[in-house]
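Participant: sequence plus the predicted model coming up.
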Amino acid sequence: MYSFYKAVVVVFGPEYLRESTAADSERLLAINAERGFSGMLDSVDLFARIAEGHCPEVNFEINGHQYNKGYYLADGIYPEWSTLVKTIPNPQEEKRQMFS
């Protein structure tokens, strides 16, 4: 198994296991903006980089308020940070259920 994992890293590492670039961030921002999530970078797969304070600068506006950092969709196990947007626990109304 170890040899298999090592081979996967060698073969796929340069493309899929590398750090994000500015171009990657721009691509993700554009895709998510089309989906109605302006300023959202990605899911919390990049959590380690956020925890280290490495967050690409992103400028967007929602309801007349300017933001300069992107956000990530997360669930309840993550800390209460402004860059982590969590779902509504136990949503009761249809609109809230749809958001969740």
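Facilitator: On my side now, so go ahead. Numbering: from 1, shown residues only.

Participant: use CA for all of it now, contacts and neighbours both
Facilitator: Fine.

Participant: so where's the longest helix in the protein?
Facilitator: Across the chain, the longest stretch assigned as helix under DSSP state H is helix 2-16.

Participant: tell me the helix or strand right after that one.
Facilitator: Per DSSP states H and E, the first helix or strand lying C-terminal to helix 2-16 is helix 22-34.

Participant: return the set of buried residues in that next one.
Facilitator: Neighbour-count burial for helix 22-34 flags 25, 28, 29, 31, 32 (criterion: 16 or more other Cα atoms under 10 Å).

Participant: ok, those vs residue 57, which is closest?
Facilitator: Each of these was scored against residue 57 by Cα to Cα, and residue 25 proved nearest at 9.5 Å.

Participant: this is the comparison structure:
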Amino acid sequence: MALDAWLAGATPQNYTSRTLQSVGRKLSDAETQIQSADSPEVPDRAGLITAISRLAAAVANAEAGLQDNDPAKVERAQRDVRNAIAALAAAYTKSFSPHP
């Protein structure tokens, strides 16, 4: 992950920042698509939107820590990103797993 590389000093701040901005845009696009989808194939739309919003907030916090050049803040945000990814995976599984 870009945050791991930045924390290790392996990537420059501007590269990591652009990566986070790109991820943020993609999450925003995904949230918009799910909100506008009129499909019965997404039964737990609210759960997916909540999980995506949580991930987007964690990414934004990571970017803020990066801009502040605050490794501790980035590490906290990185943990939040990982937890939000797990929550998104669970919401996705709940939404798209076969239902009896």
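Facilitator: Now that the structure is in, tell me what you want to look at. Values in this document were obtained by computation on a predicted structure and should not be read as measured data.

Participant: report the TM-score for the pair.
Facilitator: For this chain pair, the superposition-based TM-score is 0.28 by TM-score structural alignment, normalised by the length of the first structure; 58 aligned residues with a Cα RMSD of 4.9 Å.

Participant: got the buried residues of helix 22-34 of the first structure as TSV, with distance to residue 97 of the first structure columns?
Facilitator: Formatted as TSV, the entries for the buried residues of helix 22-34 of the first structure read as follows, by distance: Cα to Cα, whole Å:
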residue	distance to residue 97 of the first structure
25	29
28	25
29	24
31	23
32	20
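
Participant: just checking, residue 28 of the first structure touches residue 42?
Facilitator: Yes: with contacts counted by Cα atoms under 8 Å, residue 28 of the first structure reaches residue 42, the gap being 6.8 Å.

Participant: helices of the second structure, start to end?
Facilitator: Taking DSSP H as the criterion, the second structure carries its helices at 2-7, 13-36, 45-67, 71-96.

Participant: what's the most buried one of these?
Facilitator: Most buried of those, by mean neighbour count (mean count of other Cα atoms under 10 Å): helix 45-67, with a mean of 21.

Participant: between it and helix 13-36, how big is the angle?
Facilitator: Between helix 45-67 of the second structure and helix 13-36, the angle formed by their directions is 170 degrees, by axes from the mean of the first three to the mean of the last three Cα atoms, to 10 degrees.

Participant: and helix 45-67 of the second structure with helix 71-96, angle?
Facilitator: When the same axes, to 10 degrees is applied, the directions of helix 45-67 of the second structure and helix 71-96 differ by 160 degrees.
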